[in-house]
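Peer 1: Pasting a predicted model and its sequence here:
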Amino acid sequence: MNTPKKCIIVDDEPAAHYVLVNYINQNPQLELTHQCYNAIETLNVLRNNAVDLMFLDIDMPEISGLELLQTLKIIPRTILTTAYSEFALESYEYGVIDYLLKPIYYPRFVKSIERFLALDPVEKPTSAGGSISVKVDSVIVELSTEDIFYAQSYGNYVKIFTSDKSYLASITTNQLESLLPQDHFVRVHKSYIVAVAKIAQVERENIILNNEKIPIGITYKRNLSRFLS
């Protein structure tokens, strides 16, 4: 029998916990290890425990679910649980598996879990010297960091653009950012990481690089300015 996947619930509403705990307990493939009611509790759990799956509410006080995802270097497989459908498109930029609207019905929950279980096991990408190893079409590919121009988020994947071709890698933008040398690459947008040496021009709202125009996110402008100063 396969080892149950360790999961946590992150939601500020006790009623939401009650429903998810009930659903999780009906699935032998899952093991509930922690219940968190805010982002700070969640950060402490993720820092000290291995987590395979996170059920995350979006609308939480002080730090929202999406803001929590922005802070994480390594994001566990995540299923969002929320009463608000308008955040669906934005949420997929963080590589979430599914988006469950409250009230959550058991058949829909089961479908989401099947989607999670069908994914390949999470393999931690590696980096060594001037190269990184990422998974592309079930094959581990080693890329020289000197050849990378920029990377763009594509839902559950990141498209890495090099000097001669592009690779659609099974990795999140946050994971890739943690692998790349921080003194040579900079995050300029929640969906883009660029190689500083490859920047040809910096405009007010965009970066010109390899004949491509890359947007600069508002929250990343200050970091970019410090990096280039």
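Peer 2: In hand now; what should we look at?
Peer 1: Could you use CA atoms for every contact and neighbour count after this?
Peer 2: OK.
Peer 1: residue ranges for the helices of the chain, please.
Peer 2: Applying DSSP state H to the chain gives helices spanning 14-25, 39-48, 65-71, 88-91, 106-117, 173-179, 221-228.
Peer 1: Would you mind measuring from the residue most central in space within the chain to Thr173?
Peer 2: Residue closest to the mean C-alpha point of the chain, counted by Cα atoms, centre = their mean, is Tyr94 at 4.1 Å. Between Tyr94 and Thr173 the computed distance is 8 Å (Cα to Cα, to the nearest Å).
Peer 1: structure B:
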Amino acid sequence: MKTFKCAIIEDSSTQRKLLEQIIEKNKNLKLLHSSSASAESLAEVNALKIDFLFLDIEMPVMNGFEFLAGLTIHPQVIITSQNQKYALDAFEFNVTDFLLKPFSNTRFEAAITKAIDKAKSVKKKQPESKLVVKHNLKQVELNMHGILYVEALGDYVKVVTEERNYIILSTMNAFNKRLGSENFIRIHKSYIVNLKMVERYNHEFIEIKNKKIPISRAKIVELDQLLNCIE
């Protein structure tokens, strides 16, 4: 199962520590950020592209609703509050769940299960990503999810899918920008791969459909992290 990236925004250091410990014990969760609400923490959370946000409401510098309003990403939000009166307003923000403090481990796990199910449901509803390219002087529409890898060929790139290959006039840098998806990573000067298609790998190469593709030393750590967080 995918490891879901999390952030905690909570004013109480005691409550933050409690949540950190609970998250640490859950094999499906990985904590990336834990702090009180502020302009700085809001910017960091937006940059992290987290999956789940555990959010308090009553905080001195910025309250939970102000924090929600400033988000530019769309994580599953689980409110953690001591005051039930915020529940109605919270659900108007389309939060995933509302945990009333103190909550039990059982209640926390139920909220996580709900968030995971909702995240998967949202992902399934996303339309296929299309990329229009010119191949053999014709415009071709590629399904990005079906791309296995991209290989550099001088002034061209070869886009390899399960059905066929496409030779496209483009630099690797330009084509990598066009892909613009977190599922693709340039692991070598001559290769971009679809992380969803990786079948096995070590620190020298990855394998996709019996094709061994070399890995640049500079990309090993990033590749480890990304493959650990993808379904």
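Peer 2: Sure, I can see it. These figures come from a predicted structure and were not determined experimentally.
Peer 1: on that earlier part again, for the helices of the first structure, could you give me CSV that also reports distance to Ser144 of the first structure and mean neighbour count?
Peer 2: Below are the helices of the first structure laid out as CSV (distance: least, Cα to Cα, whole Å; neighbours: other Cα atoms under 10 Å):
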stretch, distance to Ser144 of the first structure, mean neighbour count
helix 14-25, 42, 15
helix 39-48, 30, 14
helix 65-71, 27, 17
helix 88-91, 30, 14
helix 106-117, 31, 14
helix 173-179, 12, 20
helix 221-228, 22, 12
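Peer 1: With distance to Asn206 of the first structure added, can I get the ones you listed in CSV?
Peer 2: Compiled in CSV, those are given as follows (distance: least, Cα to Cα, whole Å):
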stretch, distance to Asn206 of the first structure
helix 14-25, 41
helix 39-48, 32
helix 65-71, 21
helix 88-91, 20
helix 106-117, 36
helix 173-179, 19
helix 221-228, 10
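Peer 1: Mind checking those helices for the one nearest to Ile199 of the first structure?
Peer 2: helix 221-228 (10.3 Å; Cα to Cα).
Peer 1: Please state the offset of the closest one from the chain centre?
Peer 2: Distance of helix 221-228 of the first structure from its chain centroid, counting by Cα atoms, centre = their mean, to the nearest Å, is 23 Å.
Peer 1: Likewise for stretch 117-136 of the second structure?
Peer 2: Distance, centroid of stretch 117-136 of the second structure to centroid of chain: 14 Å (Cα atoms, centre = their mean).
Peer 1: And for it, what's in contact with it?
Peer 2: Residues from elsewhere that reach stretch 117-136 of the second structure, judged by Cα atoms under 8 Å, 6 or more residues apart in numbering: 51, 76, 96, 139-145, 166-169, 179.
Peer 1: Between those residues, which sits nearest Leu32 of the second structure?
Peer 2: Nearest member of the contacts of stretch 117-136 of the second structure to Leu32 of the second structure, counting by Cα to Cα, is Asp51, at 10.4 Å.
Peer 1: OK, contacts around the closest one?
Peer 2: By Cα under 8 Å, 6+ apart, the contact list for Asp51 of the second structure reads 4-6, 74-76, 119.
Peer 1: how close does the residue lying closest to it once chain neighbours are set aside get to Ala39 of the second structure?
Peer 2: Distances taken as Cα to Cα, 6 or more residues apart in numbering put Pro75 closest to Asp51 of the second structure, at 4.7 Å, once the chain neighbours are dropped. Counting by Cα to Cα, the gap from Pro75 of the second structure to Ala39 of the second structure is 18 Å.
Peer 1: swap in Phe4 of the second structure?
Peer 2: When Phe4 of the second structure is compared with Ala39 of the second structure (using Cα to Cα), they lie 24 Å apart.
Peer 1: Then Asn26 of the second structure?
Peer 2: From Asn26 of the second structure across to Ala39 of the second structure, the span is 29 Å (Cα to Cα).
Peer 1: List the residues that contact Leu68 of the first structure.
Peer 2: So Leu68 of the first structure contacts Ala39 (Cα under 8 Å, 6+ apart).
Peer 1: residues in contact with the closest residue to Ile63 of the first structure other than its chain neighbours?
Peer 2: Once flanking residues are discounted, Ile63 of the first structure sits nearest to Ala39: 6.1 Å by Cα to Cα, 6+ apart. Contacts for Ala39 of the first structure (Cα under 8 Å, 6+ apart) come out as 10, 63-65, 68.
Peer 1: Ala39 of the first structure -> the second structure?
Peer 2: Per TM-score structural alignment, the equivalent position to Ala39 of the first structure in the second structure is Ser38.
Peer 1: any idea how far its match is from Gln76 of the second structure?
Peer 2: 20 Å.
Peer 1: what about stretch 73-82 of the first structure, how long is it end to end?
Peer 2: End-to-end distance (Cα to Cα), stretch 73-82 of the first structure: 23 Å.
Peer 1: Equivalent analysis for stretch 123-140 of the first structure, please.
Peer 2: This stretch, stretch 123-140 of the first structure, spans 10 Å end to end (Cα to Cα).
Peer 1: Alright, that wraps it up for me.
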